[in-house]
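A.B. asks: give me coordinates for this.
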Amino acid sequence: MTPIHEPLSEEAAARLVQVAALSKTPLVIRGGGTRSLHPAPEGADVLSTRGLSGIVAYNPAEMTMTARAGTPLEVVEAALAEKRQMLAFEPNDLRGVLGTSGLPTIGGVFATNASGPRRFTAGAARDSLLGVRFVNGKGEIVKAGGRVMKNVTGLDLVKLLAGSHGSLALMTEVTFRLLPVPETAVTLVVSNLNDAEAAAAMATAMSMSVEVSGAAHLPESVRGRIAGGALPDGAATVLRLEGLAASVAVRAEKLAAAMAGFGAVTRLEEEASRRLWREIRDGAPYADGTPRPLWRVSVAPLAGQQLVAALRLEAGVDAFYDWQGGLVWLRMEADPEAELLRRYVKAVGGGHATLLRARPEALAATEAFQPQAEAVAMLQARVKASFDPDGLFRSRMVG
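C.D. replies: As a prediction, the model looks like this:
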């Protein structure tokens, strides 16, 4: 059985890392354990952040919060909801598609850079992260950014840790900025567009001054598995508008007139709209209880549908698109087909393909993250050496 350590303080966590460094015991950092199906490597101990929980400071007037890394995301969001504030980047919840349990943590959100539909307008999780406290691979407690100090090493430590998947250090505390919850939200639905037509419609919508905050395309194969039947028949290209009610009404009218040239336009009001975008955020069409391989692929917005079209010539795939087509939720019918997928990602201009789910044997045999170019890999190795010189922290998707 893999040993699991659950320190109750930052100092205790630092001592555990120091002991592990002396014994050369690899460590896998785990939050709620909701974002990965990968087991801990043989011989590694698990270092859990669950005991490092609680909101340290919340200043609604300045729209900032500081919380310990193991604080459940639902605790953070409940506190924000009381003041009608939110995390602008809409962190996703992968429990449905992965079949995991437990509670996502705020540290896991930033460690995995978990970003939802608003990412292409409001930025990713790392763009909201202001400061961190962390324990490095030597067991030293370090403070960077936020309320404490500016970086003095020439590196933006805050941005480096966000999205590092626990491979550089143990984040113990995070400080992040917030935004007000929009007064209302509506979604316009353009029906029966194919993938290429949807890409063109979304590009047109994004070029307008109507401030679209969500742009996704749901082909007919997935449309019926989302939004509780609220979407009309046929493929659905969905465009979200948020803000003050009077402003949203004017912008929706302008956008609907522009989209009428592409297809029939209908409208989802606030409750149905919010449900729809939660399900898009969480990949709900693929929360099907199966181990069929599931990828999240990030490419240029107009390249998403090109990638899927090319793959369909050689493999059984199902897909839907977020981020104006730049994020592809891609489910394979049989094998992960990593080599084929990454070859086509390169052919459409490059990007990143991350394997979220597959059968255990396929997960073990497949590189989950996009291989880095040689120059980037060399830089990454130097960064790793500065944070964790003995290679103590072994990356796994934490949450």
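A.B. asks: only C-alpha atoms from now on, for both contacts and neighbour counts.
C.D. replies: Fine.
A.B. asks: contacting residues around the residue nearest the centre of the chain?
C.D. replies: Note on the chain: the residue nearest the mean C-alpha position is residue 114, at 2.4 Å, using CA atoms, centre = their mean. Residues counted as contacts of residue 114 (CA atoms under 8 Å, 6 or more residues apart in numbering) are 91-92, 124-125, 163.
A.B. asks: to check against the first, give me the structure of this:
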Amino acid sequence: MRPAAGWELQNMLLPMIDRQMSVEIVGSGSKRAIGRPFQAAAQLTTAAMQGIWLYEPTELVMSAQAGTPLAQVEATLASNGQMLSFEPIDLGPTTGGPRGTQTIGSIFASNSSGSRRITAGAARDNLLGIEAVNGRAELFHAGGRVMKNVTGVDLCRGLAGSWGTLAVLTAVTFKVLPWPEAAATLVYFGLPDDIGTEVMCAAMRLPYEVSGAVHLSQALARRLEHEGLRRQGRSITALRIENFRSSIGYRSEALKDALKVYGDPAVLDTTDSLSFWGELRHLSVMPYNRDTCLWRISTAPTAGPKVVAAIKRHMPAEAYYDWSGGLIWVEVPASADAGASDIRRAVAVNGGHATLIRAEPEVRASVEVFQPQAPAVEKLMRGLKDAFDPYRVLNPGRMYASF
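C.D. replies: The predicted structure is shown next:
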């Protein structure tokens, strides 16, 4: 099914609801390999719902149909010197799909946020309004064009990150921001995970507006497309500063001086910074490989190295730390359960939650892909599912097997 408008989507869902037949919801299909595999009677794609129908550069707001390619949205913004501040990450290449095919609707449905999240917030924090169709085939609107229009229950935030299990997004309205005039990236080489995390946390406490803080293990740094950094053959801790061109030099020097105990960093200019952070948006250091599984772990920044160390006691692992250490992409060898029992134990001891991003379908069918919820939270999630999709039509079982 390929509806081109919300009302058409409603008409397509009604007979599926009457027959209680499940529907797989996709945009371009860039994230189909994420989540639990499930059998659906039909597939519904929003790919025909395309077009930017509102863009006011002076008001820093844009509205687009859910199937609009992200590349089109970003190209339109770039032509006016603007951007999506939360730097959406592309999970397609790391899960075996093509690069750059995701839609703007899928970005908010999966709450995909990149390195700039530490200063700009997640995708859901930039979502102002939505149009969607729920599992009752009801077309509804929520939010508006400015934050002050959002009162009461914030459905926009609630639906962001629900992976199409509560409603099908048909249109989204979101905030945009100007591109910074210039950027610089301070790169420290050879630091172990715990010291690299210490550097990132220290930098975030300083008043120099660091907008990106990542740490790559030695093995992952050797996978970088950036030749100059790859040739170093050592672990990398990178701190990004973005601001007016006149202040970048001062901020870079001040940050270097404040962190001088950790060594003398290399400095990437604006062009090299764009190249480096651009490839991280596509998880270039975590390429698709059927011999490995990939986990996404969120935890407290200072707990990150402890989580990785606990995992390494049970299996080989390579870690890419983002969000100043609060987000960890962990690559482990493929196994029958993708290391789920040991990884979830490490996360439970140190705090946080883990999501299995890449594994073979039979593995994703046998383990909990998303973080198991506490009973009180699960009860709330079941209540939301009952309210939005009582007939279990939309992506049933994609997030959790029991509902």
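A.B. asks: ok, back up a step: name the nearest of the contacts of residue 114 of structure 1 relative to residue 34 of structure 1.
C.D. replies: Residue 34 of structure 1 lies nearest to residue 92 out of these, by CA to CA, at 10.9 Å.
A.B. asks: burial count for that closest one?
C.D. replies: Residues lying near residue 92 of structure 1 (other CA atoms under 10 Å) number 20.
A.B. asks: the corresponding residue of structure 2 for it: which element?
C.D. replies: For residue 92 of structure 1, the aligned position in structure 2 is residue 89, judged by TM-score structural alignment. Secondary structure assignment for residue 89 of structure 2, by DSSP states H and E: no helix or strand.
A.B. asks: one more: residue 118 of structure 2?
C.D. replies: Here residue 118 of structure 2 is assigned to helix 117-120, by DSSP H and E.
A.B. asks: and that helix, which stretch of structure 1?
C.D. replies: Going by TM-score structural alignment, helix 117-120 of structure 2 sits over residues 119-122 in structure 1.
A.B. asks: off-centre distance for the matching stretch?
C.D. replies: Distance of stretch 119-122 of structure 1 from its chain centroid, counting by CA atoms, centre = their mean, to the nearest Å, is 12 Å.
A.B. asks: show me where the stretch 151-300 of structure 1 has its strands.
C.D. replies: 170-177, 179-180, 184-191, 212-218, 236-243, 265-268, 294-298 (DSSP state E, counting those that start in this stretch).
A.B. asks: still on that earlier bit, nearest to residue 291 of structure 1, of the contacts of residue 114 of structure 1?
C.D. replies: Scanning the contacts of residue 114 of structure 1 for proximity to residue 291 of structure 1, where the rule is CA to CA, the winner is residue 92, at 19.4 Å.
A.B. asks: thinking the closest one is in contact with residue 281, fair?
C.D. replies: Yes - using CA atoms under 8 Å, residue 92 of structure 1 is in contact with residue 281, at 5.5 Å.
A.B. asks: where do the contact lists of those two overlap?
C.D. replies: Joint contacts of residue 92 of structure 1 and residue 281 (CA under 8 Å, 6+ apart) are residue 116.
A.B. asks: about what we covered before: rebuild the strands of the stretch 151-300 of structure 1 as a markdown table, extending it with distance to residue 20 of structure 1 and mean neighbour count.
C.D. replies: Output for the strands of the stretch 151-300 of structure 1, formatted as a markdown table (distance: least, CA to CA, whole Å; neighbours: other CA atoms under 10 Å):
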| stretch | distance to residue 20 of structure 1 | mean neighbour count |
| --- | --- | --- |
| strand 170-177 | 13 | 25 |
| strand 179-180 | 40 | 17 |
| strand 184-191 | 49 | 24 |
| strand 212-218 | 44 | 26 |
| strand 236-243 | 48 | 25 |
| strand 265-268 | 53 | 19 |
| strand 294-298 | 34 | 22 |
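A.B. asks: so which of those strands comes closest to residue 341 of structure 1?
C.D. replies: strand 294-298 (9.3 Å).
A.B. asks: next SSE downstream of the closest one?
C.D. replies: Following strand 294-298 of structure 1 toward the C-terminus (DSSP H and E): helix 304-312.
A.B. asks: give me the mean distance between that following helix and structure 2.
C.D. replies: Its matched residues in structure 2 lie on average 0.8 Å from helix 304-312 of structure 1 after superposition (mean CA distance after the TM-score superposition for structure 1).
A.B. asks: please identify the buried residues of the helix or strand following that helix?
C.D. replies: Next along the chain after helix 304-312 of structure 1, taking DSSP H and E as the criterion, comes strand 317-322. By 16 or more other CA atoms under 10 Å, the buried positions in strand 317-322 of structure 1 come out as 317-322.
A.B. asks: do stretch 97-116 of structure 2 as well
C.D. replies: Quick answer for stretch 97-116 of structure 2 (16+ other CA under 10 Å): 97, 100-116.
A.B. asks: so which of these sit within strands?
C.D. replies: Judged by DSSP state E, the buried residues of stretch 97-116 of structure 2 include no members of strands.
A.B. asks: mind giving me a markdown table with the strands of the stretch 151-300 of structure 1 and columns for distance to residue 254 of structure 1?
C.D. replies: Formatted as a markdown table, these follow (distance: least, CA to CA, whole Å):
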| stretch | distance to residue 254 of structure 1 |
| --- | --- |
| strand 170-177 | 32 |
| strand 179-180 | 25 |
| strand 184-191 | 11 |
| strand 212-218 | 12 |
| strand 236-243 | 11 |
| strand 265-268 | 12 |
| strand 294-298 | 30 |
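A.B. asks: which one of these lies closest to residue 382 of structure 1?
C.D. replies: Going by CA to CA, the one of the strands of the stretch 151-300 of structure 1 nearest residue 382 of structure 1 is strand 170-177, 18.0 Å.
A.B. asks: how many neighbours does residue 80 of structure 2 have?
C.D. replies: 12.
A.B. asks: hmm, it is touching residue 56, no?
C.D. replies: No - counting by CA under 8 Å, residue 80 of structure 2 stays clear of residue 56, with 10.3 Å between them.
A.B. asks: farthest pair in the buried residues of strand 317-322 of structure 1?
C.D. replies: It's 317 and 322 that sit farthest apart of these, by CA to CA, at 16.6 Å.
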